[in-house]
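Colleague: task: produce atomic coordinates for the following.
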Amino acid sequence: MLSDRARLVRDMVRIRVVEEVLADYYRDEQEMRTPTHFSIGQEASAVGVCGATRPEDWVYAAHRSHAPYLAKGGDLKAMVAELYGKQDGCAHGRGGSIHLVDQSVGFAGSAAILGEMIPVAVGSAWAFARANEPRVALTFFGDGSTEEGVFAESLNFAAVHRIPVVFVCENNLYSISSPLSARQPGGTSITRRAEAAGVTSLAVDGNDVFAVKEAAEKAVLQCREGDGPVLLELATYRWREHVGPGWDADHGYRTQEEIDSWMAGCPIVRAADALREQEPEIDAMVAGWRVQFHDEIQAAVAYAKERPFPEVDRLLDGAYAPVTH
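Modeller: Here you go, the predicted structure:
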């Protein structure tokens, strides 16, 4: 039986393999016509945070949604079918990569507008509190979202009403191609702004899955006990371009040396190294998981390709139009 810590490594390997294979298909075949935002390099954030939740807790995400969707237990076949625009996708082929949903496991949804799901998560958490339900809502977003007005408004509202919501900021240093230093004043920080709003804030190494899970457990417990919201600022880094499967050192906003330095701190390698004494066979386990999950994602792609596209006369179902049968 896997230890809890080994399970975290396994879950990161699964997300990494799934996204690497999907990136190759996306680039080589051009059959997935949805914009995709890969979390390759950021797996520890999603796995650590979602590993601290219960099935009844709701997770929301922004555009970089694959990792939290899978970490929360979202159906892989349904996700891949959605990327291919098929009727059997988790949003019936209407949403694509940035509109994933699997409420059966507590992944409440994702969306592309910057900061959009932050107030939605606050609203869900407020509903949980008013119904006296011991549930927590969590919302993933990037550092760019912290510059939206809705971020400040949501922090204030959550603090005033002691709402059980965890704000999860995956700070990967860039909003598309704009570095944090060009967008936020020197001497400030995301955690300090949250603290100024009365929200408990923790700055965590977002590439240390064990540290992330420990911090997330504290945050979720505080919310569940009615002691108000928490913000987690997770320092992490995406290896590939903002949107799409490629590498972007030649785009001019970051260097190959910077990318290489973050890749050297790969969250999977770090976690495996930390576990080697406890799990002497961890390297063989990782190699075996890579094979297992490569087969799993290949089967999911084959499934998605075989599924039908939505029928033309039902394309507007659920989109400001009556549902037809």
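
Colleague: every contact and neighbour count from this point should use C-alpha atoms.
Modeller: Noted.

Colleague: the residue nearest to residue 267 when sequence neighbours are not counted: neighbour count?
Modeller: By the measure of C-alpha to C-alpha, 6 or more residues apart in numbering, the closest residue to residue 267 outside its immediate chain neighbours is residue 207, 4.8 Å from it. Neighbour count of residue 207, defined by other C-alpha atoms under 10 Å: 25.

Colleague: in which helix or strand does residue 207 reside?
Modeller: Using DSSP states H and E, residue 207 falls within no helix or strand.

Colleague: for it, give its distance to residue 42.
Modeller: The gap separating residue 207 from residue 42 is 7 Å, by C-alpha to C-alpha, to the nearest Å.

Colleague: identify the contacts common to the two.
Modeller: 236, 267 (C-alpha atoms under 8 Å, 6 or more residues apart in numbering).

Colleague: gap between the residue nearest to residue 267 and residue 108?
Modeller: As judged by C-alpha to C-alpha, residue 207 and residue 108 stand 25 Å apart.

Colleague: ok, residue 221 next?
Modeller: Distance from residue 221 to residue 108, counting by C-alpha to C-alpha: 20 Å.

Colleague: which of the two has more neighbours?
Modeller: When residue 221 and residue 108 are compared for neighbours, residue 108 comes out ahead with 24 against 17, by other C-alpha under 10 Å.

Colleague: what sits against the more buried one?
Modeller: Going by C-alpha under 8 Å, 6+ apart, residue 108 touches 58-60, 101-102.

Colleague: helices of this protein, start to end?
Modeller: Shown for the chain, the helices assigned by DSSP state H span residues 4-29, 43-50, 66-71, 76-83, 117-130, 149-161, 190-196, 209-224, 256-263, 267-275, 282-306.

Colleague: figure out how far the fourth one is from the centre of its chain.
Modeller: Going by C-alpha atoms, centre = their mean, to the nearest Å, the spacing between the C-alpha centre of helix 76-83 and its chain's C-alpha centre is 16 Å.

Colleague: same question for the last one.
Modeller: In terms of C-alpha atoms, centre = their mean, the gap separating the centre of helix 282-306 from the centre of its chain is 20 Å.

Colleague: the closest residue to residue 119 other than its chain neighbours: what's it in contact with?
Modeller: Leaving out its chain neighbours, the residue that sits closest to residue 119 by C-alpha to C-alpha, 6+ apart is residue 154, at 5.7 Å. Contacts for residue 154 (C-alpha under 8 Å, 6+ apart) come out as 118-119, 122.

Colleague: what's the neighbour count on residue 212?
Modeller: Residue 212 has 26 neighbouring residues, counting by other C-alpha under 10 Å.

Colleague: nearest residue to it other than its sequence neighbours?
Modeller: Excluding the flanking residues, the one nearest residue 212 by C-alpha to C-alpha, 6+ apart is residue 48, at 5.0 Å.

Colleague: sequence B follows; please return its structure for comparison with A:
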Amino acid sequence: MQLSRDELLGAYRRMATIRQFEERLHDEIKTGEIAGFTHLYCGQEAAAVGVCDHLTVDDLIVSTHRGHGHCIAKGCDVKGMMKEIYGRADGLCKGRGGSMHIADLSVGMLGANGIVGAGAPQAVGAAISARLDGKGRVAIAFSGDGACNQGTTFEAMNLAVVLKVPAIFVFENNHYSEHTGVDYAVGTAGDIASRAEAFGMKAWRANGCDFIDTYETMRELLEYVRAGHGPAAIELDTERFYGHFEGDPQRYRGPGEIERLREERDCLKIFRARVGEAGVLDIAELDAIDAEVAALIEEATAEARAAAPPDPAAVAEDVYVEY
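Modeller: Below you'll find the predicted structure:
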């Protein structure tokens, strides 16, 4: 384990923040105060944090419809995110984006979107920019297992190889594309990394429910890409604790499946067990972080509820680029 105590504590704080942010949203959605669809990231926290903990503010990421975890892992302000999801004027995107369209260019978060596979070509464009400026930056496209079947993703991977740009394709395989199992929908027997390899790039695989495994695998991958070897991919085997969207009845799940995953594949439980058994961190320290995060999420929710919505007179602003 190559991480310091402070690095491990910081990683746990970010994972705990994602978990509590999403669990709170799961409750808030039921109030009817939040408009639009919401896709929760609970269960996949180690993937986002294990990837983003290596990145600088200058590195760029493109997210998905299930993007809150990526935003928090990359450094987006939690209170600004909650206001955005509530559609408030002080939200990160002035209340215009909502859950699926959060962006913050100041921290290298280029945005999320609701189109499956749309992030991959955007990340390649950002990677072209990174290669041209020669500053060693990388651009990352987060995708789910559903995006690995999209033509946009195939074209993006091919172009990244042809142009040898520092693009990284992160496939979070949570085993369900909306309501369809990966073993049924992905022809390569659910092996997504092999698809990236078929385009001529090097691909890694890691346990996306284990922060340490994800972090250390990502370290090796990033060293390879930053050294100028071109694009790379990583498949993270992870789990999704809630439905595809809030309100999904999840009838495609087997009996007791969710309960089993929360018991055996919860990345926060796995993290606590690993650092505790290794004697690296005191569990009481992690409990204290949980309490601090809970207070932050409570503040963020209260402030979002009380914040003002956008002024209708400003509806035409930010529609076109102004020079």
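
Colleague: fetch the TM-score of the aligned pair.
Modeller: TM-score for the superposed chains, counting by TM-score structural alignment, normalised by the length of the second structure: 0.94, backed by 319 aligned residues with a C-alpha RMSD of 1.8 Å.

Colleague: follow-up on the earlier one: minimum distance to residue 138 of the first structure: which of the helices of the first structure has it?
Modeller: Nearest to residue 138 of the first structure, of all the helices of the first structure, is helix 117-130, at 6.4 Å by C-alpha to C-alpha.

Colleague: equivalent range in the second structure for the closest one?
Modeller: Alignment of helix 117-130 of the first structure against the second structure: residues 119-132, by TM-score structural alignment.

Colleague: next: stretch 194-208 of the first structure.
Modeller: Under TM-score structural alignment, stretch 194-208 of the first structure corresponds to residues 196-210 of the second structure.

Colleague: so how far is residue 209 of the second structure from the counterpart of residue 47 of the first structure in the second structure?
Modeller: Under the alignment (TM-score structural alignment), residue 47 of the first structure pairs with residue 49 in the second structure. To residue 209 of the second structure, residue 49 of the second structure is 11 Å away according to C-alpha to C-alpha.

Colleague: equivalent analysis for residue 224 of the second structure, please.
Modeller: On the measure of C-alpha to C-alpha, residue 224 of the second structure and residue 209 of the second structure end up 23 Å apart.

Colleague: check residue 106 of the second structure too.
Modeller: Distance, residue 106 of the second structure to residue 209 of the second structure, using C-alpha to C-alpha: 29 Å.

Colleague: then residue 305 of the second structure?
Modeller: Distance, residue 305 of the second structure to residue 209 of the second structure, using C-alpha to C-alpha: 33 Å.

Colleague: and if you look at residue 291 of the second structure?
Modeller: As judged by C-alpha to C-alpha, residue 291 of the second structure and residue 209 of the second structure stand 23 Å apart.

Colleague: for the match of stretch 194-208 of the first structure, measure first residue to last.
Modeller: Stretch 196-210 of the second structure has an end-to-end distance of 22 Å (C-alpha to C-alpha).

Colleague: trace stretch 56-73 of the first structure over to the second structure and give me the residue numbers.
Modeller: Using TM-score structural alignment, stretch 56-73 of the first structure corresponds to residues 58-75 of the second structure.

Colleague: quote the end-to-end distance of the matching stretch.
Modeller: 12 Å.

Colleague: how far away is the residue lying closest to residue 70 of the second structure once chain neighbours are set aside from residue 95 of the second structure?
Modeller: Nearest non-adjacent residue to residue 70 of the second structure, counting by C-alpha to C-alpha, 6+ apart: residue 48, 5.4 Å away. For residue 48 of the second structure, the distance to residue 95 of the second structure equals 24 Å [C-alpha to C-alpha].

Colleague: now swap in residue 83 of the second structure and tell me
Modeller: Residue 83 of the second structure sits 7 Å away from residue 95 of the second structure, going by C-alpha to C-alpha.

Colleague: same thing with residue 272 of the second structure?
Modeller: In this view, residue 272 of the second structure and residue 95 of the second structure are 36 Å apart by C-alpha to C-alpha.

Colleague: between these two, point out the one with more neighbours.
Modeller: The residue with more neighbours, out of residue 272 of the second structure and residue 95, is residue 95; 24 against 17, by other C-alpha under 10 Å.

Colleague: the first structure: which residue goes with that one?
Modeller: Using TM-score structural alignment, residue 95 of the second structure lines up with residue 93 in the first structure.

Colleague: ok, that match touching residue 83?
Modeller: Yes. The pair residue 93 of the first structure / residue 83 is scored as a contact, 7.4 Å apart, by C-alpha atoms under 8 Å.

Colleague: against the second structure, where does stretch 154-171 of the first structure fall?
Modeller: Aligned using TM-score structural alignment, stretch 154-171 of the first structure spans residues 156-173 in the second structure.

Colleague: right, and residue 179 of the first structure touches residue 173 too?
Modeller: Yes. Between residue 179 of the first structure and residue 173 there is a contact at 5.7 Å, judged by C-alpha under 8 Å.

Colleague: residues in contact with stretch 111-127 of the first structure?
Modeller: Applying C-alpha under 8 Å, 6+ apart, the contact partners of stretch 111-127 of the first structure are 59-63, 98-100, 110, 135-141, 144-146, 148, 150-151, 154, 158, 163-165, 167.

Colleague: out of those residues, which end up buried?
Modeller: Buried members of those, scored by 16 or more other C-alpha atoms under 10 Å, are 59-63, 98-100, 110, 135-141, 144-146, 150-151, 154, 158, 163-165, 167.

Colleague: any idea how far the residue sitting nearest the centre point of the second structure lies from residue 17 of the second structure?
Modeller: When C-alpha atoms, centre = their mean is applied to the second structure, the residue found nearest the centroid is residue 70 (2.9 Å). Distance of residue 70 of the second structure to residue 17 of the second structure, given as C-alpha to C-alpha: 12 Å.

Colleague: the residue nearest to residue 212 of the first structure against residue 207, yeah?
Modeller: No. Counting by C-alpha under 8 Å, residue 207 is not a contact partner of residue 48 of the first structure; they are 9.5 Å apart.

Colleague: contact partners for residue 300 of the second structure?
Modeller: Counting by C-alpha under 8 Å, 6+ apart, residue 300 of the second structure touches 78-79, 82-83.

Colleague: of the residues you listed, closest to residue 244 of the second structure?
Modeller: Nearest to residue 244 of the second structure among those: residue 82, at 20.0 Å, using C-alpha to C-alpha.

Colleague: the closest one against residue 91, yeah?
Modeller: Yes. Between residue 82 of the second structure and residue 91 there is a contact under C-alpha under 8 Å: 7.2 Å.
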